[in-house]
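Undergrad: Kindly return the folded structure for what I paste below:
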Amino acid sequence: MLNQHRMSDSKEESLMILENMKKKKRHCDHQNEDRLTDLPDSVLLHILSFLKTKHVVQTCVLSKRWKNLWKRISTLMLHSTNFSTVKRFATFVSKVLNFRDTSTALNALDLYRHGDIEPHLLKKILNYVCSHNTHIQKLGISVNGDSGIIMSCVSSCHALTSLKLSLYPRGSNGSHTPILFPKSLNLPSLTSLNLTNFAFCGAESDCVEPFFAFTKLNSLGIRSCKVKDAQILSISSETLVNLAIEYPLEKMNLAIQTDYSSNFAEIKLSTPNLYTFSFTGDLIQKICRSGLSSVKQVNIDDSRQDDASVEHGLIIFNWLLDFANVESLTVTSTTLQILSLVPDLLDVKLPSLCNLKSLEVELTPLDEGYLSQTIKDAMLKKAAAKSDEEFFKLIKAFNARIELPPIPDGIVDFLRQNSPSAQVTYTTEFPHRFHLMEVEESDSAASPNLYG
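TA: Okay, here's the model as predicted:
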């Protein structure tokens, strides 16, 4: 039996859940009946399917009823973070695959190994997946390993509805050498796809469309992916509802480019049913107009601070023009700072955001650096245009190292100029840097600040 006599600390999530349920039962039931154990196997297995496999296996010590139950689990969550050494993780995985009931269909497998995975262990796991390829519906693999055998295994799993891949070459030590995404991948039932560190290769045309074969795709996530030998990444889908993009989709041959604006791929969307759109990273992509017209929920987190410019602010502004039907908008304060670089922005009449119902601003720290200096330069230019007095007043404030306002003055009202009743909320993961109540009060009041 697999680690029957080895228990982890009582704080382990799975045992905490199970033991708490049993304690509550003993407290409430005078007949001392084990109501949890009396549940049908199907119910218990369903509960266990939400736990990591290490925790599932640990239930075998609870009683005779639980001794072999784990062997019939249909979901395997194999995460190396739950083990103190790589060797213990490898031993555990091997034993799970050896002792698991082979007559039980494997419906889902999630493999996570931060860093390199031993080739023999990876091959063993993939062979196991392939032996259940007619049943497995959900597959997640996040490793540094041989992408060739991984993609070969994936291509054999035609019943997949959900696929999540985060792949790096073995020995890459965190480098971002991209994995080539296959031009043809026959997964007719796929509804959810998440990719990290892939390169989408173009052909004869200047446009690459890597997802056209997934005719049932509902959710798509792209993280740290690149476009090679093409200018345009095309995402065309009648069924796509949720789209999330993280980090730039850069061209691979940046060194030979001379025009800065052509260094990055354009995103062409043909997604008439897209509902949720999220972008996180350095917002440098241009999106084909009308590509976001159906979207109702938007999340934009432009985290660039090193080289933000008016051009990047204009890209954000152009995105806003496409949000004709957006009802919920979430942006970071850094995104708003970059947007504020657009000259005379507050004088512009927006034709969009007419249906906005909620606006959430996530406050993020603005570090001393390129972006903060660019903002200061823009403020000084604006102050100088008003009067010398305003200019020198601002110089004095900067010399006193007064912090810039976390949100540019007037920009929240600018976003909701066509929906003045939209509810505004402020959140932050940095409570030591921001006082939300003060931000709300300063934003709602017409009090003077550094922006004049």
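
Undergrad: going forward, measure contacts and count neighbours with C-alpha atoms only.
TA: Fine.

Undergrad: buried stuff in stretch 377-395?
TA: For stretch 377-395, a neighbour-count test (16 or more other CA atoms under 10 Å) marks 378-380, 382-383, 390-391, 394-395 as buried.

Undergrad: again with stretch 138-156
TA: So for stretch 138-156, counting by 16+ other CA under 10 Å, buried means 138-147, 150-151, 153-156.

Undergrad: I figured Ile235 hits Ala213, correct?
TA: No: using CA atoms under 8 Å, Ile235 is not in contact with Ala213, being 11.0 Å away.

Undergrad: What is the nearest of the buried residues of stretch 138-156 to Val439?
TA: Closest to Val439 out of the buried residues of stretch 138-156 is Ser142 (39.7 Å), distances taken as CA to CA.

Undergrad: sec struct for that closest one, please.
TA: Using DSSP: H, G, I helix; E, B strand; the rest coil, the secondary structure recorded for Ser142 is strand.

Undergrad: quick one more, to check against the first:
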Amino acid sequence: MGSHSKLKVGGDGEDKISQLPDALLSHMLSFVETEQAVRTSILSTRWKNIWASVPSLFFVHCCCKERGSSNHAVFVSFVDRALHCRGLLDIQRFYLRYYCFSVDLSRIDGWIRNVIRRNVVELKLCVRVYEDTVEKIELPKTIFLCKTLVILKLNFNCFIYAPPESGCFPNLKVLHIRLDCPDKDFLEKLFTFFPLLEDLFIYGRLSSDISGTFKLFVPELKRLKIDFASNMSYEDPYEYYLSINAPKLEYLDLRVDFLRSIVFDNAKSLVKAVFSFSHRDAIELERYGYRATTLLAAVSNVQHLSLSVHSLAASCMPAFDNLIHLKLVIRDCHHWILLPMLLHRAPNLECLELEHNEVRFTFQNISRARVRRNRFTY
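TA: The predicted structure is shown next:
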């Protein structure tokens, strides 16, 4: 499209979009990738510099060996120029999704430091290097100390977390972080950093030698999701214990293959809980059932519960007096015994979802049926 072309939107051929205020055009471009936003500069003189005032920068690059290194160099140069063209303007959101076979980590480090200096509010970094031989460097400490940062999402395999001893994440409210076999020292530090955090999602893989007690105290936390696979087995001598103190927690999503001891100091505000304990070998161990039922007892005041397990002792189920919505994923046929016990322990249940071998059933108005018949038939 040449620079003389117009965006003919109105029926009379008038370019009404270009007549919008700069601030509105800039806001519109903040919803597309930066590369697409830059391309609008060829539309007309009116559009030439609009993209440079967009408060969001969004870069995506997935490199493959067949395309060689030239494409990679073009992308790196483009990010450099885009940051330079913004001058000293603040950057509200910076999103980098970067998959490659080799990378100059110092260049990415420079990009991160650049946007931190621009008072970034939302930072999302997804950087995966395919070669295992890449030499990792420390993630800039400025991320941990940034006072403007509110939303942070980290997923990479080429940086090392090295947070300072204090003053971390002073205003952070949302943290999504991938951890690949983190060491004990980092976990102990990580769980003490969140004075204002409301949304925490931790996922990845734990190593088999993680042990000890980890205390997570997050006074303002409302949503917590933990999704961990591991190299562990129930025969391993190592044990980790997670103590969670989040008095304002409303939503909990816990997905682990090996269930370790998880204790809630205060879960009275919890409204919805999602549990998935997937390891089949667990059913052979008495402590698995004990840990699962202990955990369920700690959150028995929930109104919505999704439960996906291989085996639980039905007789040890706590009472769920507030439960109105239950989703039960049955992994094996003999685990149907859980259903009548859960129904018996949930007198106010209104909606029941059953899933077995990807077949789903939903039953509504269960409480009313109980009132009419004085019983529920399973």
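
Undergrad: Quick check, Arg35 of the first structure in contact with Lys23.
TA: No: using CA under 8 Å, Arg35 of the first structure is not in contact with Lys23; the gap is 10.7 Å.

Undergrad: what about the helices in the first structure?
TA: 13-28, 41-48, 53-58, 86-99, 119-131, 147-155, 310-322, 333-339, 370-386, 388-399, 411-415, 436-444 (DSSP state H).

Undergrad: Which among these is found nearest to Phe264 of the first structure?
TA: helix 310-322 (12.3 Å).

Undergrad: Distance from that closest one to the middle of the chain?
TA: 22 Å (CA atoms, centre = their mean, to the nearest Å).

Undergrad: tell me which residues in it are buried?
TA: 310, 312-317, 319-322.

Undergrad: What are the contacting residues of it?
TA: Residues from elsewhere that reach helix 310-322 of the first structure (CA atoms under 8 Å, 6 or more residues apart in numbering): 283-287, 289-293, 338-343, 350-353.

Undergrad: circling back: and the helices of the first structure as a markdown table, adding distance to Asp301 of the first structure?
TA: Listed next are the helices of the first structure as a markdown table, based on distance: least, CA to CA, whole Å:
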| stretch | distance to Asp301 of the first structure |
| --- | --- |
| helix 13-28 | 32 |
| helix 41-48 | 36 |
| helix 53-58 | 34 |
| helix 86-99 | 35 |
| helix 119-131 | 35 |
| helix 147-155 | 30 |
| helix 310-322 | 10 |
| helix 333-339 | 6 |
| helix 370-386 | 15 |
| helix 388-399 | 27 |
| helix 411-415 | 16 |
| helix 436-444 | 19 |
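
Undergrad: and of those, who's closest to Gln423 of the first structure?
TA: Short answer: helix 411-415, nearest of these by CA to CA, at 10.8 Å.

Undergrad: compared with the second structure, how much does the closest one deviate?
TA: The superposed helix 411-415 of the first structure is, by mean CA distance after the TM-score superposition for the first structure, a mean 2.9 Å from where its aligned residues fall in the second structure.

Undergrad: Just checking the distance from that helix to the centre of its chain.
TA: That offset, for helix 411-415 of the first structure, works out to 26 Å (CA atoms, centre = their mean).

Undergrad: which other helices and strands contact it?
TA: The contact analysis (3 or more CA pairs under 8 Å, 6 or more residues apart in numbering; DSSP states H and E) places helix 411-415 of the first structure against no helix or strand.

Undergrad: thinking again about what came up before, for the buried residues of stretch 377-395 of the first structure, name the two members farthest from one another.
TA: Most distant of these, by CA to CA, are Ala378 and Glu390, 13.3 Å apart.

Undergrad: what residues are up against Asn194 of the first structure?
TA: By CA under 8 Å, 6+ apart, the contact list for Asn194 of the first structure reads 163-165, 220-223.
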